[in-house]
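**Student:** My questions concern the predicted model and sequence given below.
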Amino acid sequence: MNYKIGEILQGTVTGIQSYGAFVSLDENTQGLIHISEIQSGFTKDIHDVVKVGDKVQVQIIDIDEYTKKISLSRRTLERQFIRPPYHRKRYFTDKNKQIGFQSIDRYLPQWIDEAMEMLSNRRTSQSK
């Protein structure tokens, strides 16, 4: 059967891998729904969304000319896009602690002394 990009079909899930679900479109044709096309938003585990044997409605989003592999999507058929939850980015600042560079100022002389001693020991061991 000749399929076209954009075509909406009914298929049966025949296999599930961590990267996507394989869908049988007819007796001789199979396509893949990549995990990113299973649903809008983040999909942690495909098994939570589809199971082997499920009848699914899919849309063809790509057909590779050379390998004839068919890429499918369920996400494009969703009526409403599910927005991922908002995650506030957190940046380290000393706004609350008001310590600035005090810790570096306190430890820097000790670090310099340790480094100088280590370099001195290397020179001594190399000259022997």
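**Tutor:** Received, thanks.
**Student:** rest of the way, CA atoms for contacts and neighbours
**Tutor:** Will do.
**Student:** Against Gln57, how distant is Leu119?
**Tutor:** According to CA to CA, to the nearest Å, Leu119 stands 69 Å off from Gln57.
**Student:** Give me the more crowded residue out of the two.
**Tutor:** Legend: neighbour count by other CA atoms under 10 Å for Leu119 and Gln57, higher for Gln57 (15 against 11).
**Student:** Grab the nearest non-local neighbour of that one.
**Tutor:** Nearest residue to Gln57, sequence neighbours excluded (CA to CA, 6 or more residues apart in numbering): Gln10, at 4.5 Å.
**Student:** The structure to be compared is supplied as follows:
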Amino acid sequence: MKYQVGQIIIGKVYNVKPYALLMEFEGGVTGLLHISEISDSYIRDIERYGTIGDQIKVKILSIDDDNGFLRVSFKQVPTEESYSSHVNKRSAPVMSDNEFLPLKEKLDEWIKQAYEEIENKIK
């Protein structure tokens, strides 16, 4: 299969490193999904996002001209596709900043309630 930069493809994880998931694609082509291309958030344990045998939908960032090795990204897969991109049904979180707005709006109220509960227990 002939791959192109920007193409969305499914690959299978064949090795896990602390910094990346090594993947194999159709036609025996291999590639690297670097930890920085999985999420914008800090990743403590890369195996929460992929383990050996998992199939993950990714976007091709670059192709090595000499050996065809692919550099791919999970976080650059369009949002509408990323929720279903883990073929093994493991959810790899894709979060936007506004998903935390309800938390931010309620935080002051919750802190006040917690202080009131503590004061009531002390009395």
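**Tutor:** Perfect, I can see it now. This is a predicted model, so every value here is computed, not measured.
**Student:** ok, back up a step: mean per-residue distance, whichever strand or helix holds the residue nearest to Gln57 of the first structure versus the second structure.
**Tutor:** Gln10 of the first structure is part of strand 8-17, with elements assigned from DSSP states H and E. Average distance between strand 8-17 of the first structure and its aligned residues in the second structure, after superposition and using mean CA distance after the TM-score superposition for the first structure, equals 0.7 Å.
**Student:** now the strands for the first structure?
**Tutor:** Ranges of strands in the first structure, per DSSP state E, are 8-17, 20-24, 30-34, 55-63, 70-73.
**Student:** JSON lines for those, including distance to Asp113 of the first structure?
**Tutor:** Formatted as JSON lines, the strands of the first structure follow (distance: least, CA to CA, whole Å):
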{"stretch": "strand 8-17", "distance to Asp113 of the first structure": "56"}
{"stretch": "strand 20-24", "distance to Asp113 of the first structure": "57"}
{"stretch": "strand 30-34", "distance to Asp113 of the first structure": "57"}
{"stretch": "strand 55-63", "distance to Asp113 of the first structure": "64"}
{"stretch": "strand 70-73", "distance to Asp113 of the first structure": "62"}
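**Student:** Comparing the ones you listed, which comes out most buried?
**Tutor:** Among those, strand 70-73 has the highest mean neighbour count (mean count of other CA atoms under 10 Å), at a mean of 24.
**Student:** Not counting it itself, show me its contacts.
**Tutor:** Contacts to strand 70-73 of the first structure, defined as CA atoms under 8 Å, 6 or more residues apart in numbering, come from residues 30-34, 37-38, 58-64.
**Student:** The residues you listed: which two are farthest apart?
**Tutor:** The distance between the two most remote of these (CA to CA) is 19.5 Å, for Ile38 and Asp64.
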